[in-house]
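Chemist: With the sequence up front, the predicted model follows.
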Amino acid sequence: MAEKEIPGIRPYTAPAGGWGALRATARAVAEQMQAPEAAITLLRTNKPEGFDCPGCAWPDRKHTSTFQFCENGAKAVTWEATKKRVPPEFFAANTVTSLLKWSDYELEDQGRVTNPMVYNPDKDIYEAIDWDDALTRIGEILRAQPNPDAVEFYTSGRASNEAAFLYQIFAREYGTNNFPDCSNMCHEATSVGLPESIGIGKGTVSLDDFDQCELLIAIGHNPGTNHPRMMGTLHEIVHRGVPIIVLNPLRERALERFADPQDAIEMATFGATEIASTYLQPRIGGDAAALKGIMKALLEMDALSGPGSQVLDHEFIKGHTNGFDAFAADLRAAGWPAIVAVSGLPEDALRNVAEAYAKSNATIVSYGMGVTQHSTGTQNVQQIANLLMLRGNFGKPGAGICPLRGHSNVQGDRSVGITEKPKADMLERIEQRFGFKPPSGHGHDAVAAMQAIIDGRSTALICLGGNLAVALPDAEACFPAMRKLDLLVNIATKLNRTHLLTAKHSFLLPCLGRTERDIQATGPQAVTVEDSMSMVHASRGKLTPASEYLRSEPAIVAGLATATLPNSRVPWMNMIADYDIIRDAIESVFPEFEKYNERIRTPGGFRLPLPPTERVWNTPSGKAEFLRFTGLEEDPSFTDPTIMKLATIRSHDQYNTTIYSLDDRYRGVFGRRDVVFMNEDDMAELGIGQGDKIRVDTAFAQGQQRTLGNVIAISYKIARGSVAAYYPEGSCLVPLDYIDKASGTPSYKSVPVRITRVASA
């Protein structure tokens, strides 16, 4: 019997990358830009005198490569540098109510916003407004708020160091530490968990370490879509003979087979490289149990080893760590049957990983949001640190921990002060530099900010980029709450849904993109960004701005501050005239940026200090800490066999909430997003056929039931008991308070659900 044909669902058998990536890049260029300009622009990406890619945070080889952009990077660049425009006439012809019916893809695909806009509630449209009038009105409204802590200052990871630094100075002089940030929704578990383990909330590896590693263990990430330039690095280490062990509930094409577009022979022969030497599919929420199984096996191997052949690095453990005995006792107490049941992986598979790890003298573990976006995300991260510590894989070449960050400067924003939990020494240096006393209380992260908006405790929201209402889970609660705000200000390049959730007073302020020239009083300016390996480098846009009315993000922040704080002691306009002055101020507040302006002028920039690479541990004990994971379950456990675990995932043509097209070619989905990926055996048990319409209902015990309807079931290579739906469509299933309590990260990656067949498609 022939398999039923489902519109938009067909197998994609080619490798990741390769000619498919080049064709997709060509389509993106054709749809968004003029070909000659696009070619010049793309060749300036990630160059010393060019601009930093506005896509992922994967670093560049010395930031001097001749060809350092990938398919999704090209999409990010052309999406920003598009020829399409959204002028005032567009808003005059489309009410906010009508625009809310458009898809997220349709909204952003309209192009660049050209003018500052203010919402007219009587006409239900945005109207053009003069910059000075907009800033004056916003300043007046901010001064009228009931108290400084009623205002939320949200930051996107695409903001530069200079913009983010000024933003946090503005908010703190205003009087609040409310800094909801995009990292709160992805790697906050890293920022909270690693300082407790190794004394710093960042990765410890460099690209050079990938040249020297003997094993890579990749957990819970899909680099072919979310950080594609990493694929070039993986391609290199495979050809060096280094094994790559993957733990991921879904089979992802890029981790199976990849053709490097920069490999002339591979492209000419239509060849491909097998990436994963071992590919294990734990059930969703089973990574912690799998890690405990691997570490338990290592302990058992070590107990059987003789002198001179010990598996664990006892010298490192004794000299550099605390808590090993209690940690080891917890591992020994964990039973293998329970580990197998919770992880969904056979005991021998976990023992094989332990054996491969024991043979490696230099191991890197990389991980993504499949690890962090769980109820125990912080603890999950700490278990990866534990695994590395067992064999001394910190502070030596080719070894360390590698959290895969999203936006190209999400890590840099934190380095220059975007945090709701400020440290006393940072606040003291701010006071010394600028002459005002900043607040010291704990502010709001992203979830806490939205909860405060829902409760009416927060009445104003300023967004430095991003699409906060869509990025957060639980739109049913978030969307109506946004409309109760007194003030909503969005600093943006393109239109998105958050801009349409209008408050009493709503403003849309258009800013320069990463690709565009930034000319201030002293001439062209460069901004700086930090990649996921702590390298800080300059970015210089070259394109003519999309509109004469655009302002840079630093200039907009300074303008807001000047209009809001008439008695400010901060020399806002001087700093905007010359960004070197901003960087001098950053250096005075953050000593690790020593000689900032001098070092940023070196091609490739400089690396911020990473004490664990020197085996220095900035923890209270002065040592790295073995931290136990309680039990085996990452998320609330359920005995009902009909309950499955759902993860929200991104399509290949997507970056966070930005959707470039409705295709997801590596998973065989084209022109649609209304799908739920399921294991074939699970579908058979439930009587669900390929393409059947289904309903997804949450299975929380506390009455937090939510439903995702109007979707179809698609058979996919995913672990049994696990299902996946696209983000943000599937975020409606995630309650706002379903979070990792330690970090506040929403648990997008493990939602208990029941699947019901509705009808055949």
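Modeler: Looks like it arrived, so ask away.

Chemist: going forward, measure contacts and count neighbours with C-alpha atoms only.
Modeler: Will do.

Chemist: and the gap between residue 242 and residue 349?
Modeler: Taking C-alpha to C-alpha, to the nearest Å as the measure, residue 242 and residue 349 are separated by 19 Å.

Chemist: Looking at the two, which is more packed in?
Modeler: Between residue 242 and residue 349, residue 242 has the larger neighbour count (other C-alpha atoms under 10 Å), namely 21 against 17.

Chemist: which residues touch the most centrally placed residue in the chain?
Modeler: Centroid-nearest residue in the chain, with C-alpha atoms, centre = their mean: residue 406, separated by 3.2 Å. Going by C-alpha atoms under 8 Å, 6 or more residues apart in numbering, residue 406 touches 55-57, 157, 186, 226-227.

Chemist: Same list, these, but as CSV with distance to residue 396 please.
Modeler: What follows is those, written out as CSV (distance: C-alpha to C-alpha, whole Å):
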residue, distance to residue 396
55, 30
56, 26
57, 23
157, 30
186, 28
226, 28
227, 25
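
Chemist: Show me how far the host helix or strand of residue 289 is from its chain's centre.
Modeler: Using DSSP states H and E, residue 289 sits within helix 287-304. Chain-centre distance of helix 287-304: 30 Å, with C-alpha atoms, centre = their mean, to the nearest Å.

Chemist: Buried residues, it. List them.
Modeler: 287-299, 301-302 (16 or more other C-alpha atoms under 10 Å).

Chemist: Pull the most distant pair out of the residues you listed.
Modeler: 287 and 302 (22.5 Å; C-alpha to C-alpha).

Chemist: Where do the helices of the stretch 51-200 of the chain begin and end?
Modeler: Secondary structure of the stretch 51-200 of the chain (DSSP state H, counting those that start in this stretch): helices located at 71-80, 88-93, 96-99, 104-108, 131-143, 161-174, 188-198.

Chemist: Against that first model, consider the following:
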Amino acid sequence: MSSEKIRFYSRPAGGWGALKSVASQLLHQDIPWKGARTLLSANQPDGFDCPGCAWPDKDHASTFEFCENGVKAVAAEATARRVGPEFFARHTVTELLEESDFFLEDQGRLTEPMVYDALTDRYRPIAWDDAFALVARHLNALASPDQAIFYTSGRTSNEAAFLYQLFVREFGTNNFPDCSNMCHEPSGVGLKQSIGVGKGTVTLDDFELADAIFIFGQNPGTNHPRMLGELRRAAKRGAAIVSFNPLRERGLEKFADPQDPLEMLTGGGTRISSDYFTVRIGGDLAAVMGMIKHVLELDAAARAAGRPAVLDDAFIAEHTQGCAEFVDDIRAQSWTALERASGLSEAQLRKAGQAYADAGKVIVCWGMGITQHRHSVATIHMLVNLLLLRGNLGRPGAGVCPVRGHSNVQGDRTMGIYEKPAPAFLDRLREVFGFEPPREPGYDTIGAIEAMRDGKARVFFGMGGNFAMATPDSAVTWAALQRCELTVHVSTKLNRSHLLHGREALILPCLGRTEIDVQAAGPQGVTVEDSMSMVHLSSGINPPASTHLLSEPAIVARLAAATLAHSRVSWLWLIEDYARIRTLIERVFDDFEGFAERVAVPGGFRLRNPASEREWCTASGKAEFRRAALPAAFEPAQGAEPVYLLATVRSHDQYNTTVYGMNDRYRGVYGQRRVVFIHPEDLAARGWRDGDRVDLVTAADDGSTRRAEDFRLVAYDIPRGCLASYYPETNGLVPLSSYADEARTPASKSVPVKLVLARAGAATVQPRHAAHA
């Protein structure tokens, strides 16, 4: 492991640092040559879709359609390391709980199905048929199907997700918590209400035409590095790129493309953001209101002077409703209130508004810095309002772009992984499959935790992911999982969720995205949908890590066959050839007509987005201006025991809950993860110094004490009163009751906390052992 140090990073994102990281990851996983060959097949027509982020592929004929983030994901999956029965024979579950999340991930690929043995506190091998029989026995013994929880990770393919939702609904429940509930649920809710479609409206082609790109609450340098290529090209042709983020993220400041010889030879890079506004945590809604207020004032002045209007009157009249009432609301907002809530000055808000007014075509992008707040849905409404004022929806070079994380999180939702399914979708399932699907809404992620906590749910089945570490209020979530009679996790690697188990527990190892999936009809490909609604094939190229692995579709089909004795679905026949599954998808979803032919084209096809064509699937039939109250301003920390606002963030050596290493290169953190970023003046106000150790305590009035212990203070460019620290180490600070209005996404980006000096010798809330290199 690297020694613990803090060292300011001044070079561009990407560049030689990214190449060095790529080489390091391949060597660390003992796959330098195999890994290089594997990477050449990432995001290619005859290769696999990167298991990392959901950013689209620019060119399916390119040899280098991968990034540093993707290399880490691919290397971790293609690793030569193995976690077989001998590993579990050496370690009890209690012992493994003391290890770090990095240690668990770093042990390698799971090789055989394992069942928990309470007498020895160890996992032991179990035959696949016996594992399916165990799950079926528990499911069929439940008093109600609603006592089972079926979680879904965003890496699950379309084919697996479709079979999964079909099995679960035939079983009799809509309990489908998924990772969307914890990240972009507000995007779907807000966009659906405003424009009738819960997805982004732009494609990569639009990035080549936009005059301005506004980025809110996002760190593409770490979370979606391939996006930086699009931003770099836009910046080079003169497009304005305006960023709003509490933290100064290096990828949004300057980027060196590793494929650009000049930038690599000279050590130079391309400036990304033309303007960068360090908005206060949670202040984006007020900031967008301020931009709109400036645009409205410009419009009023132009009309008064007889100049052309700034607003698009024709678009507003033909395509929208509610504009007049919305405009009155914004005009009534005072600049003082907007400054206080946003943390930006009136001059900064006007400058951002002017950049919008000056641009003919505008794209607005956002990440979880927008969606993980109580007022996240209202913020998304306001971003749409901004675009509607000047007709920046449904035309080339303009639109909304929620940038999603997991590689098929959007596809899973398209396939029906949703706890509140539309009646028309359920009607189609009934027509095609001949059973009556359940109609009552199921549990989302928050609801699932509450149900397990309260004894209302007794079986938890996780299709991928790391539920225990991805969720809020860790102590509550962990205890809830341990109350279950059975917990089951379909996984490629070991993680903490396997160790926080029910009375009985199974680990079911599956094929990874990079591996060859051979069924009766031969090698199979699966399909995925990226964050811009492109659906394309993914086919693995590596031999499976173990002969005992099953594909996710095979696991679902065999479990369904074992559980549903009277099902009319030919489950085992379907998985002989995944084209049969795609035929059923085509019968259920009209947008997939001609699925086989369309997906065979390199790059696949784009699902229709009515809003992109200015067809508004709202109750009114028009795009809707939606009003929002200005949230109460969070004031900078003051007093003897001030309250700060904490945002949980990823490090650069991490993807979601998967920790690849202990460094955060662009923020200058090395060899450690228990750090908290704080403004230097907030340090001075407490009489503390950079490097002091503190505990974080949630400032909640629900009677629960939530404490994350022993964090190093790091002076950083972040607004006064705001803090940032890594998850999952700080997930335990997020109350289960703190979530987005209307969308119930945990408010992990706005957690009120207090800081107290660390208690000497105190045990930490989560393991923090040294990384094993």
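Modeler: Done, it's in. If you're wondering where the values come from, they're calculated on a predicted model, not measured in any experiment.

Chemist: Tell me the one of the contacts of residue 406 of structure 1 nearest residue 513 of structure 1?
Modeler: residue 55 (12.0 Å).

Chemist: do you know how far the alignment partner in structure 2 of the closest one is from residue 224 of structure 2?
Modeler: Under the alignment (TM-score structural alignment), residue 55 of structure 1 pairs with residue 52 in structure 2. Distance of residue 52 of structure 2 to residue 224 of structure 2, given as C-alpha to C-alpha: 9 Å.

Chemist: same question, residue 370 of structure 2
Modeler: Distance from residue 370 of structure 2 to residue 224 of structure 2, counting by C-alpha to C-alpha: 16 Å.

Chemist: Neighbour count: those two, which is higher?
Modeler: Set side by side, residue 370 of structure 2 and residue 224 show more neighbours around residue 370, with 31 against 22, by other C-alpha under 10 Å.

Chemist: Show me what that one aligns to in structure 1.
Modeler: Taking TM-score structural alignment, the alignment pairs residue 370 of structure 2 with residue 371 from structure 1.

Chemist: one step back: so what's the match of residue 55 of structure 1 up against?
Modeler: By C-alpha under 8 Å, 6+ apart, the contact list for residue 52 of structure 2 reads 69-70, 73-74, 405-407, 655.

Chemist: SS state for residue 25 of structure 1?
Modeler: Put simply, residue 25 of structure 1 is helix when judged by DSSP: H, G, I helix; E, B strand; the rest coil.

Chemist: Just tell me what it corresponds to in structure 2.
Modeler: By TM-score structural alignment, residue 25 of structure 1 lines up with residue 22.

Chemist: Counting neighbours, what do you get for that match?
Modeler: 22.

Chemist: Please, where are all the helices along the stretch 401-550 of structure 1?
Modeler: Using DSSP H, counting those that start in this stretch, helices in the stretch 401-550 of structure 1 cover 410-415, 424-434, 446-455, 468-471, 475-482, 497-500.

Chemist: Pick the most buried one from the ones you listed.
Modeler: helix 410-415 (a mean of 26; mean count of other C-alpha atoms under 10 Å).

Chemist: Mean distance between that helix and structure 2 after superposition?
Modeler: Helix 410-415 of structure 1 differs from its equivalent in structure 2 by a mean of 0.3 Å after superposition (mean C-alpha distance after the TM-score superposition for structure 1).

Chemist: start and end residues in structure 2 for that helix, please.
Modeler: Taking TM-score structural alignment, helix 410-415 of structure 1 hits residues 409-414 over in structure 2.

Chemist: so stretch 558-566 of structure 2 matches what in structure 1?
Modeler: Against structure 1, stretch 558-566 of structure 2 falls on residues 559-567 (TM-score structural alignment).

Chemist: The longest strand belonging to structure 2: average distance to aligned residues in structure 1?
Modeler: Using DSSP state E, we find that the single longest strand of structure 2 is strand 707-715. Once fitted to structure 1, strand 707-715 of structure 2 is off its aligned match by 1.1 Å on average (mean C-alpha distance after the TM-score superposition for structure 1).

Chemist: All set, thanks.
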